[in-house]
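J.: Have a look; sequence and predicted model below, questions after that.
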Amino acid sequence: MRKLLLLGTASVAMIIGTATINSPSADAQSFLRGGDSQALTVDSRGVLTMAPLLERVTPAVVSIETAVKITNRSRRGSSAQMDMLERFFGELPEGMRPDSGSDSDDESDEDLGTRRNSIGSGVIVDAGDGYIVTNHHVIKDADEIFVVLQDRRELEAELVGSDSQTDIAVLKVKASGLKAIPFADSESVKVGDYTVAIGNPFGLGHTVTQGIVSAKGREFGRRSADQYQDFIQTDASINPGNSGGALINSKGELIGINTAIVSRSGGNNGIGFAVPARMAKSVMGQLIENGEVRRGRIGVLIQNITPDLREALDLSTSDGALVSNVVDDSPADKAGLKDGDIIVEFNNERIIDSSDIRNAVSYVEPGERASITYLRDGKRRTTRIDVEMVEEEDRDVLTADAAEDIPAMESFSGATLTDIPESVKTRGGDEGVYVSNVTRGSKAARAGLARGDIIREVDRSSVADLSDFEDAIRDKDGAIALTVERNGQTTFMAVR
């Protein structure tokens, strides 16, 4: 796609340049700038260029260096630089690890000095107060942080706060003559918008690449339960060292903070990801005000709607977040939500999948109220809901080991089912069937069933025991909807 864009740009330059190389018309100038866009312009040389835009914004992009204290112990551990490299390239070979080839058993904390690493980039977003946004993984574990400006001034930076869940950190420097990039409304960003990535790849200093917005709302890798991902994908070249740098639009507005790439070779493959400006700005505001990010919750467990689930549950749409469980006495419980509801809108934002509702709730300050729209039995309902502070909750450990010799059903799509053994402790009572084994690669395994699950419902009707379950699935065609309890939490699955 990037090659096509470049060819297209060259063609425009040739067609218009032939007639207007000395004095381009107002219409040609407007076309090249894309209306209000300022990315491309024909200068006094008659050259199609984005130099004026870059001269305005590149002073706001900084290089970041960190210093870490060196001890015998830290020499044998992973450095921040290795962490950064492995974020892009995956686990490094044994010979490239910092402790490779060392036979020393010395685990003392003897101070051996400091090590400086040039490992990332940052964006000045507030010139008056000296606030800089970068990635959490760029400054993680640093003892000292230094910012190098485009004019080569080196400043020691204060860490205001950092949030690993969004990979955003905020720094502060004291200096005069700083330039900042304004935040864009990242919600207005569209696939196909022109993008420019600015950063410090491989420690080379300011480097500029261009492309388009390839996709929005992206997730990648194995997201842990506490991570928030809503990335802008771009084909502008992003490489190690670009982390924390700026992704801007053709107006010179900040639409994202460059974070990661997907690459099998370690080089740029045109798949880069940036934290959207809205998320970065929200996290920044909380870090500055509170020193931490205070997130809210509404008390639901949610999941995506697969085609099989849509068929099995006879749902009217595949869009939305399916509520698999409502926590007792939570805001969702008080607002009247129930298992099986489909959340389609939150705080006036459309919800397409489970990530959307998670991100939308995270933007609302705990203690505030929001609107929520959901579907129940095909009917659309809207109500108000409180957002409360996320707190760590103790969870009972449920036993998933059953040694009893209980008659089993072994023909349910590769799953072995029994009545619930007495040794298994559950939160939802003793009605249902127990999954004592799942054959690898079977339909049950592909649907998500696992050993230790308890099937409570078939097609939203309760089952009391194995006999009841066999009656419920008899003569069923197509996908069968199962309501499953796992570790005290409920989820929906569809098995054919």
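T.: Right, received. Where do you want to start?

J.: contacts and neighbour counts: CA atoms only from here.
T.: Will do.

J.: What number of residues are in the vicinity of Thr66?
T.: For Thr66, the count of nearby residues is 25 (other C-alpha atoms under 10 Å).

J.: Isn't it up against Ser121?
T.: No: the criterion here is C-alpha atoms under 8 Å, and Thr66 misses it with Ser121 at 11.1 Å.

J.: OK, contacts around Gly256?
T.: Ser186, Ile232, Ala246, Leu247, Ile248, Ala274, Val275, Pro276, Ala277, Ala280 (C-alpha atoms under 8 Å, 6 or more residues apart in numbering).

J.: mind listing which of those are in helices?
T.: In this view, the contacts of Gly256 that belong to helices under DSSP state H are Ala277, Ala280.

J.: And here is the other one:
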Amino acid sequence: MGKLLTLFPLITLFISLSVQGANQQLPSFSELAEASSPAVVNISSSKTVKGRSNGPRGFNDPFYDDFFKRFFGEPPSQGQREREVRSGGSGFIISRDGYLLTNNHVVNEADEIIVSLSDRREYKAELIGSDERSDLALLKIEADNLPVVKIGNSDQLKVGEWVVAIGSPFQLNFSVTAGIVSAKGRSIPNGSDSTYVPFIQTDVAINPGNSGGPLFNLEGKVVGINSQIYTRSGGYMGVSFAIPIDYAMDIVNQLKEGGSVARGWLGVSIQEVTSDFAKSLGMSVPKGALVSQVMPDSPAKKAGLQVRDVIVEFDGVEIVYSGDLPQTVGSVKPGSKIEAKIIREGKTKKIKIEVGQLPENFSAASPSQGNKSNDLGIVVRELTFEERREMKIDHGVLITEVNPEGLAAQQGIRKGDIITYLLNERIRNTRDLSSAIEKAKENSDVAMIGIVRDGVQTFRSLKLTK
């Protein structure tokens, strides 16, 4: 008993020292917040619209208004009339003569933009330029000797590193939240062109009103611009996204020079390379971007890229996931001549490409998810000359019937789909399809099949046996 009593103070001392050591390892953000807050601003914008008289449901942040509209529909109409709509967000000063950076959705189509500093000074801001694809806007206020943020290097940011956000969530001005970098180079396909942005993912608490505010590293340097969150409730759920500052400053320079942004363009539709695809393409590892469609008169077409090519490297940058390609291509200056590495029919090949400029209103078609054969449960026929001409394809067979109990139906194949490829074989007629199926079964029970649906060609793996 006496030994136990002797050990008890030692255990208590050990636990106390351990807690103190852990506390010493946790960073303090107070100095960073004090030094950086003066260069962070609150942004209020207003515009006059004709429409429903209902007020916004997204806490005065347009990003969240869109969220509520998408999931809960339009609010009940109270008639049409002219009304003022106000939006709020955050931003930060990047030059002493009054240039500021924020999100495009904070000031989009605004009639008036008011910038409020932490010392209560207010200025009317001029919109110098904006870029919807990256969700960035450059503003200017008439003032001198303003406090400015320090610009960091987002390329040097590491996963697991501490980061701090300063902004005005729910109109609570100059609030500070902290977290870590969860991932880098995230692509967020959300129906817009934000796939061109290699987002930084964090777990920093970001809420309505934080949009456009800075993300700092522990050195007090801006490494990102808080832009979006993943949410099912309309509020913070632990997944936030920021635009890398290196990417943003390139946009800023272009907006200063010409008021618009030029991005590289390849002209292909792509999809992910799955394990089954990799196997059928003769690849040992599933990586890269699978070309499912090459657009007419595009840089890709002129360079000789073909459907079923897998792009594994572009301008010296490795393409691991399909989402890596739009980000990489978009960052290349239009007119640049680069080299790409592709895998074609199991062989590695290098091709030269002159990158084009992404058209202003361009929106790539999104690939849809997706022989007479009793095994597959489908009936096919050859395309007529008129059908091929109308659909602008030179080969393929049309599926006219699908057995709901068959293998094809169970894997998403539909009536009206056009089969263009099986394995590495072009399918021109029913004989080609039957032959390709038999050949595929000799080597594997899974084959890659090319399908045209609604004018967009995609590839998928198809199980040939139950």
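T.: Ah, there it is. Everything quoted here is computed from the prediction, not taken from an experiment.

J.: quick revisit: the contacts of Gly256 of the first structure into CSV, with extra columns for neighbour count and distance to Arg222 of the first structure?
T.: Shown next, in CSV, are these (neighbours: other C-alpha atoms under 10 Å; distance: C-alpha to C-alpha, whole Å):
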residue, neighbour count, distance to Arg222 of the first structure
Ser186, 19, 24
Ile232, 28, 17
Ala246, 35, 25
Leu247, 33, 24
Ile248, 25, 27
Ala274, 28, 17
Val275, 29, 17
Pro276, 27, 19
Ala277, 25, 23
Ala280, 23, 21
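
J.: got the contacts of Gly256 of the first structure as JSON lines, with distance to Asp471 of the first structure columns?
T.: Below are those laid out as JSON lines (distance: C-alpha to C-alpha, whole Å):
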{"residue": "Ser186", "distance to Asp471 of the first structure": "52"}
{"residue": "Ile232", "distance to Asp471 of the first structure": "48"}
{"residue": "Ala246", "distance to Asp471 of the first structure": "60"}
{"residue": "Leu247", "distance to Asp471 of the first structure": "58"}
{"residue": "Ile248", "distance to Asp471 of the first structure": "60"}
{"residue": "Ala274", "distance to Asp471 of the first structure": "51"}
{"residue": "Val275", "distance to Asp471 of the first structure": "50"}
{"residue": "Pro276", "distance to Asp471 of the first structure": "51"}
{"residue": "Ala277", "distance to Asp471 of the first structure": "54"}
{"residue": "Ala280", "distance to Asp471 of the first structure": "53"}
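
J.: Take the contacts of Gly256 of the first structure and keep only those in strands.
T.: The members of these that map onto strands under DSSP state E are Ile232, Ala246, Leu247, Ile248, Ala274, Val275, Pro276.

J.: Apart from its chain neighbours, what residue comes closest to the fourth one?
T.: Counting by C-alpha to C-alpha, 6 or more residues apart in numbering, Leu254 is the residue found nearest to Ile248 of the first structure once chain neighbours are left out, at 4.5 Å.

J.: element containing the equivalent of the one you found over in the second structure, please.
T.: Residue pairing (TM-score structural alignment): Leu254 of the first structure is matched to Val222 of the second structure. Element membership for Val222 of the second structure (DSSP states H and E) is strand 221-229.

J.: mean shift between that strand and the first structure?
T.: Superposed on the first structure, strand 221-229 of the second structure shows a mean distance to its aligned partners of 1.5 Å (mean C-alpha distance after the TM-score superposition for the first structure).

J.: To which secondary structure element type does the alignment partner in the first structure of Lys158 of the second structure belong?
T.: Aligned against the first structure by TM-score structural alignment, Lys158 of the second structure finds its counterpart in Lys190. Of the three states, Lys190 of the first structure takes coil according to DSSP: H, G, I helix; E, B strand; the rest coil.

J.: same deal with Val291 of the second structure?
T.: With three-state DSSP as the basis, Val291 of the second structure sits in strand.

J.: how close does Ser214 of the first structure get to Thr234 of the first structure?
T.: Look at Ser214 of the first structure and Thr234 of the first structure: by C-alpha to C-alpha, to the nearest Å, they are 5 Å apart.

J.: Specify which residue of the two has the higher count of neighbours.
T.: Taking neighbours as other C-alpha under 10 Å, Ser214 of the first structure and Thr234 compare with Thr234 leading, 30 against 22.

J.: Which position in the second structure pairs with the more buried one?
T.: Using TM-score structural alignment, the equivalent of Thr234 of the first structure in the second structure is Thr202.

J.: need the strands for the stretch 51-200 of the first structure, in chain order.
T.: Taking DSSP state E, counting those that start in this stretch, the strands of the stretch 51-200 of the first structure run over residues 61-71, 111-126, 131-134, 144-148, 154-163, 168-172, 194-199.
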